[in-house]
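# with the input below, show me the fold.
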Amino acid sequence: MVPEKIYVPIYKKILRSKSLRLKVLSILDFFPDKIMIKIQYFMYFGRVADIKQPKRFSEKLQWYKLNYRDPLMTKCVDKVCVRDFVRERGLSDILTTEYAVYHSAEDIEFEALPEKFVAKYNNGAQRNLIVRSKKDIHKADLVNKLTSWMSAPLSKLGREWSYYDVVGKILVEEYLEPEEDGDLTDYKFFCFNGEPMFLYVLKDRFLNDGLKLGVYDTQFNKLDVYRAGIKKLHQGLAKPKDFERMLDVVRKLAVGFPHVRVDLYNIDGRIVFGELTFYDGSGYISYEPDEFDFKVGSMFKLP
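Presented below is the predicted three-dimensional model:
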């Protein structure tokens, strides 16, 4: 089998080191948002973003970052505060068990925690420590990693304003056991004016072959669409148990926002809240075929 070719954005070809890319973005923090967003968009796609009259989803997300500022969005991107938002929407049953919230990693009562848990920094993506067994990790290592996340200077990066005023905390919560196939499937619903229109299904995040992504409609039919830069999920999947309840949950969480992505898990029929995000991939997303960017853009009615 020929290895799958993964799309590489222009900026990654120029600046191959991720740490170097982050340093460059930090240095350019003083640039106005509108200018920096146009630079970043061009560096990713090799084309100029039309923000005045956007038609693509990737362009409309840039408009959204620049022009739509509902204070509730800051609450919803905070992994601690969003739990209150979920409760306010009458959905406390989909929340994971919360063990503790800390303002400093030094305060973590390691001995009091269960054998398995997840420790999350509440601001930003990919800042989760999954502990499957306490014997496999030292408290000092846990504290050092979380402290490094909390002490890192706040960079504007993708110019996603809703993260700027989040007060740093550490959430320690329940570890979700994988499904029978050893995986934990992630369902990401794209909603526009409170209505889910399509979803990503992510599989194999923790398995040897690596993360794969498929795109489905809200009847759970697999679409011939792929997110560039992530391995393709080729096989069709069975509709999850209580899928209609998932859609109902999504609608309750999405109402009131022009656009939000609602992430859920479904573990043998148990629906579990993941997170809310307003700027998938910071808007720097490429689809195969490219026409899907326009199709999703037509779903997104800018306020």
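# from here on, just use CA atoms for contacts and neighbour counts.
Will do.
# please enumerate the helices of the stretch 1-150 of the chain.
Along the stretch 1-150 of the chain, the stretches classed as helices by DSSP state H, counting those that start in this stretch are 10-14, 18-27, 33-45, 57-67, 72-77, 82-88, 139-151.
# meant to ask about the stretch 151-300 of the chain, not that
Under DSSP H, counting those that start in this stretch, the stretch 151-300 of the chain gives helices at 243-254, 291-299.
# and for comparison, fold this next one:
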Amino acid sequence: MKNLRQMISETYRETELGYYMLKPFYGLYEHGLKLVPDEFIVKRSFKKHMGYSINLDNPLTLNEKINWLKLYERKALQTKVADKYNVRDYIKKTIGDKYLIPLLFHTKNPKEIRKNSLPNTEFIIKTNHDSSGGIIVRDKSNVKWKKVRKKLKRLMKQNYYYSTREWQYKNIEPRIIVEKLLTYNDGSIPDDFKLHCFNGKVAFVMVDIGRHTDERCRNLYDKDWNLLPCNWGRPNGDDIVRPSNLEEMIMLAEKIARDFTYVRVDFYSVEGNTYFGELTFHHASGFQKFFQEEWDYRFGSQLKIPTAYG
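Have a look, this model is predicted:
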């Protein structure tokens, strides 16, 4: 059952009445967050979500190390490539523009998101500075565009750094992007292949199955496509067939990952073709439990981070 805090948050973010009623209180809350040190927020949030205190002096688990990197590894390049618009230039230079999902429209003004501004095809609307799933449009004539513009206007005003302390989001200039919607031949949304890279090499592949459905699940595989006996955040789904382009995805992910200690490189595999999704530097903000705790330690031992506070 959802707790009161979750209900209030969803009311604020998902309903128009809730947004305007709670906006003054959220404004004060967000202003207060800006005054709180990053380390305090990380320690408090980690204890709340994980159930134990983080050890920043000697982090051992993968979640601990992700939070250590959140606080102490901050590169200008991270801001550029966490931006879902600006990352396109980085991907073009690193692995080639043939792996980019076609960009149909972009703007900094939510008022420009209108039926007549957008193409007669299926697409997804998202902002470049957050982690929301986006708005899927199959038929633009059936969309309540005024409601969409209101939602985007709210998203454009949010800065996710202050609640998560994921530094790369702090200075991204908000923008709305519209991309072609990738689908399988039957019209379903493709699975999401998330390649977690440690020190420039793929450590494991996470596959999100049934995204945008109520039956979403998740499998973890090693590089040889052996299903790992662990769950991270979601239950397992049915074992899926090894993708024909697995080696290509691994090769591309490692080209991208060589610039970072830890990064999650997302791809979609559609009818044998590989498309780049996004880069994530702190999966689930480092606050997601493994169903089997030993795997948090096992993966943590594989990720080598710089000397503490170095």
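# pick the most buried one from the helices of the stretch 151-300 of the first structure.
Compared across those, helix 243-254 shows the largest average neighbour count, a mean of 18 (mean count of other C-alpha atoms under 10 Å).
# what range in the second structure matches that helix?
With TM-score structural alignment applied, helix 243-254 of the first structure matches the range 246-257 in the second structure.
# number of residues surrounding Gly187 of the second structure?
The number of residues packed near Gly187 of the second structure is 10, by other C-alpha atoms under 10 Å.
# spit out the contact partners of Thr218 of the first structure.
By C-alpha atoms under 8 Å, 6 or more residues apart in numbering, the contact list for Thr218 of the first structure reads 196-199.
# let me know the closest of these to Leu25 of the first structure.
Using C-alpha to C-alpha, Leu199 comes nearest to Leu25 of the first structure of those, at 30.2 Å.
# if I line the two up, what does that closest one land on in the second structure?
In the second structure, Leu199 of the first structure lands on Val205 (TM-score structural alignment).
# which residues touch that match?
Residues near Val205 of the second structure by C-alpha under 8 Å, 6+ apart: 193-196, 220-223.
# in a markdown table, list the residues you listed along with distance to Lys84 of the second structure.
Formatted as a markdown table, the contacts of Val205 of the second structure follow (distance: C-alpha to C-alpha, whole Å):
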| residue | distance to Lys84 of the second structure |
| --- | --- |
| Phe193 | 17 |
| Lys194 | 16 |
| Leu195 | 17 |
| His196 | 18 |
| Leu220 | 25 |
| Tyr221 | 26 |
| Asp222 | 27 |
| Lys223 | 26 |
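# now, these that are in strands?
Mapping those onto strands (DSSP state E) picks out 193-196, 220-221.
# neighbour-wise, which one of those leads?
When neighbours are counted by other C-alpha under 10 Å, Leu195 leads these with 28 neighbours.
# map that residue across to the first structure for me.
With the correspondence set by TM-score structural alignment, Leu195 of the second structure lines up against Phe189 in the first structure.
# hmm, that match is touching Phe198, no?
Yes: if you go by C-alpha atoms under 8 Å, Phe189 of the first structure and Phe198 touch, sitting 6.0 Å apart.
# which parts of stretch 212-229 of the second structure are buried?
For stretch 212-229 of the second structure, a neighbour-count test (16 or more other C-alpha atoms under 10 Å) marks 217-221, 227 as buried.
# ugh, typo on my part, it should be stretch 176-192 of the second structure
Neighbour-count burial for stretch 176-192 of the second structure flags 176-183, 189-192 (criterion: 16+ other C-alpha under 10 Å).
# same question for stretch 193-206 of the first structure.
193-196, 198-204.
# ok so, going back, ok, average deviation of the match of helix 243-254 of the first structure from the first structure?
For stretch 246-257 of the second structure, the mean deviation from the first structure after alignment is 1.1 Å (mean C-alpha distance after the TM-score superposition for the first structure).
# can you say which of the helices of the stretch 151-300 of the first structure is nearest to His234 of the first structure?
helix 291-299 (17.7 Å).
# output the contacting helices and strands for that closest one.
Helix 291-299 of the first structure is packed against helix 57-67, with contacts defined by 3 or more C-alpha pairs under 8 Å, 6 or more residues apart in numbering; DSSP states H and E.
# report the inter-axis angle for the helix it packs on versus helix 33-45.
Inter-element angle recorded for helix 57-67 of the first structure and helix 33-45: 160 degrees (by axes from the mean of the first three to the mean of the last three C-alpha atoms, to 10 degrees).
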